[in-house]
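Peer 1: just the structure for this:
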Amino acid sequence: MSEKLQKVLARAGLGSRREVEQWIAAGRVSVNGQIVSLGVRVESDDKIRVDGKPVRTAAAEEATCRVIMYHKTEGEVCTRNDPENRRTVFDNLPRVSAGRWIGVGRLDLNTSGLMLFTNDGELANRLMHPSFQIEREYAVRVFGDVQEGHVKALKKGVMLEDGPAKFDNIVQRGGEGINHWFYVTLSEGRNREVRRLWESQELQVSRLIRVRYGSLSLPRDLSQGTWRELSLDEVNYLREQVQLPHEDRSKPSVKSRIGEQERLRRVRRSVSKHRSQAHRRVRRR
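Peer 2: Now for the predicted structure:
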């Protein structure tokens, strides 16, 4: 059964349908060796390429919307390939059988915490779109003398270089000296917005951690550099927030699996413990 090309490419995780339509209109997509135009339909055995690179696709009945939660480490970049050969968030993600992982927004180099990735381009695009206003929460360590006037200004709204911005809520969580922790929430994800808001008050952010996205909080047992597959209920919560239909299945083999990096750490700890015990037994002899 044939399907519209843009629908097949979006399902493959390459981008939203709107983005894919722009690629087709620009002549970047070919089917069976021929550049195609908008409106073309494809079969499951057609050979599709974008910018000359083959695309792995899955039939509608085989496709499963997957979402993973990842604990980003400071120093990791959010690009797929980095010209400076720095570590990227994609280095630690599991392989996906069709399409690719798409990051739901980004965190800058010196920010850690919760990131979401999905193989569904339409879901990723909607989750990032400001019209849906999904709340994000950050733990922020601020360097400087934070006054009540600063907090009021940041909640009322300030003008940044790319327009007005504000925090929906600010809660102080203690600290020492001129370093104080705050939990802040906002409903958009502009570049370095949390840092720029505090800088507008001549205050410096010395630590920044995203701890929540919507109702999904960063688990305490999810170590930095590791990931967890979201359950079907969690996936459908996200889809519901952006007005997409519910899925009726998840990826059962990895539904509650810890990240590969954490699994390897546990193996190494177990081997190290075994060697240490063996060494002690030898010394006793």
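Peer 1: when you work out contacts or count neighbours from here on, use the C-alpha atoms and nothing else.
Peer 2: Fine.
Peer 1: so how many other residues sit close to Arg207?
Peer 2: Residues lying near Arg207 (other Cα atoms under 10 Å) number 17.
Peer 1: now it: closest residue in space, sequence neighbours ignored.
Peer 2: Closest residue to Arg207 apart from its sequence neighbours, by Cα to Cα, 6 or more residues apart in numbering: Arg141 at 4.9 Å.
Peer 1: and that neighbour, that one's in a helix?
Peer 2: No - assigned with DSSP: H, G, I helix; E, B strand; the rest coil, Arg141 falls outside any helix and is strand.
Peer 1: check this structure for its longest strand and report it.
Peer 2: The longest strand of the chain (DSSP state E) is strand 204-213.
Peer 1: which elements pack onto it?
Peer 2: The contact analysis (3 or more Cα pairs under 8 Å, 6 or more residues apart in numbering; DSSP states H and E) places strand 204-213 against strand 112-118, strand 136-143, helix 193-199.
Peer 1: how far does that strand sit from the chain's center?
Peer 2: Strand 204-213 sits 15 Å away from the centroid of its parent chain (Cα atoms, centre = their mean, to the nearest Å).
Peer 1: now it and strand 136-143, what's the angle there?
Peer 2: Relative orientation of strand 204-213 versus strand 136-143 (axes from the mean of the first three to the mean of the last three Cα atoms, to 10 degrees): 160 degrees.
Peer 1: contacts for the helix or strand that strand 204-213 is followed by?
Peer 2: Sequence-wise, the next helix or strand downstream of strand 204-213 (DSSP states H and E) is strand 216-217. By Cα atoms under 8 Å, 6 or more residues apart in numbering, the residues outside strand 216-217 that reach it are 114, 211.
Peer 1: same thing with stretch 232-242?
Peer 2: By Cα under 8 Å, 6+ apart, stretch 232-242 touches 65-67, 123, 126-127, 132, 134, 245-250.
Peer 1: kindly recompute the last result at 10 Å.
Peer 2: 65-68, 118, 122-129, 131-134, 213-216, 229-231, 244-252, 255 (Cα atoms under 10 Å, 6 or more residues apart in numbering).
Peer 1: please give me the structure for this one as well, since I'd like to look at both together:
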Amino acid sequence: MKPYSSDKEVADTPTKQAKTQKSDNKLEGERIQKVLARGGVGSRREVERWITEGLVILNGQPAVLGGRLKAGDDLTLKGRPLKWEKFGVQPTQVLIYHKPTGEIVTRNDPEDRPVVFKKLPKLQTGRWIAVGRLDINTQGLLLFTNNGELANRLMHPSSEIDREYAVRILGEVSEDHIAQLKKGVELEDGLAKFDDIQFNGGEGANRWYHVTVKEGRNRLVRRLWEALEFQVSRLMRVRYGPIFLPDGLSVRQVHELTARELDDLLTFVGLPGEKNQHIAKPRTQVKPKSQAPIKERTRESRKPEWNKADKKPSYDKHKRPRR
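Peer 2: Predicted structure coming up:
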């Protein structure tokens, strides 16, 4: 009878050797492009391009494709040191923040104006990444995540993810104007258009519309209307892709996506779902009134929260947003 193999003999088998090799590979660290994409520095393809262009320096030498980061490595991008250790693996989190007018989407402002990042709950590791921007005079939905790859997929022009806005216009808008805005208007940075325009009533000289765009150019909604000599007096983002501004979420409040909502969003952008999500506790001053699941809502349930002096738009509760 063949004697029972010892532990040492088992370790010499091909299967054990493969497992040992796999374990050793983990000790070599992660690829540079994967780490920087997770930290929101850029997409993996962008980081790979920077590496080939010699813009990424690892321990004093130009980085190479396939290069890996290990504890203690020094990394610079375009001459600026990166604290890449903060980009460690962590459960994905996504916040919805109801931005008020008067706040800017930046981490620090030299003019000491209110910034949105100071309103968010703190992360133990990593950092919040803003998914797109809203200008200082625009209110509404802002998404934040600690997953750089998710942020890039949500923002990248190739994704063509639609953003919906409620906008108040001063003046009479004709059918010809609507047709022109949907066909395209030449701006200083190229042709732009609304993918959908829905009239939502109004009083006096003010008219309310819901418009959608599939790109994130600076002040695009305002510039399209202004190109036809219309004045935008109110602007609020109410949807980003499948995510709506939740009912009851007042300005300066946050809602963190539940595990189910997060998996739906990851699936939407083509990323694998995650399990056992950690849900951070918001600061007291930004605690949301409601944690109801995010779902598709009628326009009636998504009335913007304006100042009392403002006239609110009328909504057709039987209409739903076009996709």
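Peer 1: please state their TM-score.
Peer 2: Once superposed, the chains reach a TM-score of 0.81 (TM-score structural alignment, normalised by the length of the first structure), with 257 aligned residues with a Cα RMSD of 2.4 Å.
Peer 1: now do the contacts for the spatially most central residue of the first structure.
Peer 2: In the first structure, the residue lying closest to the centroid (Cα atoms, centre = their mean) is Leu116, at 2.9 Å. If a contact means Cα under 10 Å, 6+ apart, then Leu116 of the first structure has 67-72, 101-106, 124, 127, 213, 216, 227-230 as its contacts.
Peer 1: what's the match for it in the second structure?
Peer 2: Residue pairing (TM-score structural alignment): Leu116 of the first structure is matched to Leu143 of the second structure.
Peer 1: quick check: end-to-end length of stretch 159-172 of the second structure?
Peer 2: 34 Å (Cα to Cα, to the nearest Å).
Peer 1: just stretch 58-67 of the first structure next, same as before
Peer 2: End-to-end for stretch 58-67 of the first structure, by Cα to Cα: 17 Å.
Peer 1: now do the buried residues in that stretch.
Peer 2: Using 16 or more other Cα atoms under 10 Å as the test for burial, stretch 58-67 of the first structure gives 58-59, 63-67.
Peer 1: quick check: the equivalent of Gly67 of the second structure over in the first structure vs Arg17 of the first structure, distance?
Peer 2: Here Gly67 of the second structure is matched to Val40 in the first structure, going by TM-score structural alignment. Distance, Val40 of the first structure to Arg17 of the first structure, using Cα to Cα: 14 Å.
Peer 1: give the residues shared as contacts by these two.
Peer 2: Joint contacts of Val40 of the first structure and Arg17 (Cα under 10 Å, 6+ apart) are 5-6.
Peer 1: ok, the two, which is more surrounded?
Peer 2: Neighbours per residue (other Cα under 10 Å) separate Val40 of the first structure from Arg17, with Arg17 holding more: 19 against 13.
Peer 1: what's the counterpart of the more buried one in the second structure?
Peer 2: Using TM-score structural alignment, Arg17 of the first structure lines up with Arg44 in the second structure.
Peer 1: surely that match touches Gly66?
Peer 2: No - with contacts counted by Cα atoms under 10 Å, Arg44 of the second structure stays clear of Gly66, the gap being 11.7 Å.
Peer 1: what residues are up against the match of Gly67 of the second structure?
Peer 2: 2-6, 24, 31.
Peer 1: ok, and the closest non-adjacent residue to Tyr240 of the second structure?
Peer 2: Arg163 (4.6 Å).
Peer 1: from Arg280 of the first structure, how far out is the equivalent of the one you found over in the first structure?
Peer 2: When the first structure is aligned by TM-score structural alignment, Arg163 of the second structure is paired with Arg136. Going from Arg136 of the first structure to Arg280 of the first structure by Cα to Cα gives 50 Å.
Peer 1: ok, now Leu203 of the first structure?
Peer 2: 53 Å.
Peer 1: the two: which is more packed in?
Peer 2: Leu203 (17 against 10).
Peer 1: what's the closest non-adjacent residue to that one?
Peer 2: Nearest non-adjacent residue to Leu203 of the first structure (Cα to Cα, 6+ apart): Gly144, at 5.6 Å.
Peer 1: list the contacts of the one you found.
Peer 2: 177-180, 201-206.
Peer 1: between these, which sits nearest Gly157 of the first structure?
Peer 2: Gln201 (11.5 Å; Cα to Cα).
Peer 1: tell me how many other residues surround the closest one.
Peer 2: Gln201 of the first structure: 17 surrounding residues under other Cα under 10 Å.
Peer 1: so what corresponds to it in the second structure?
Peer 2: Match for Gln201 of the first structure (TM-score structural alignment): Leu228.
Peer 1: measure its match to Arg219 of the second structure for me?
Peer 2: 15 Å.
Peer 1: with Arg234 of the second structure instead?
Peer 2: Taking Cα to Cα as the measure, Arg234 of the second structure falls 13 Å from Arg219 of the second structure.
Peer 1: which one in the second structure is aligned with Arg239 of the first structure?
Peer 2: Looks like Arg239 of the first structure aligns to Leu266 there (TM-score structural alignment).
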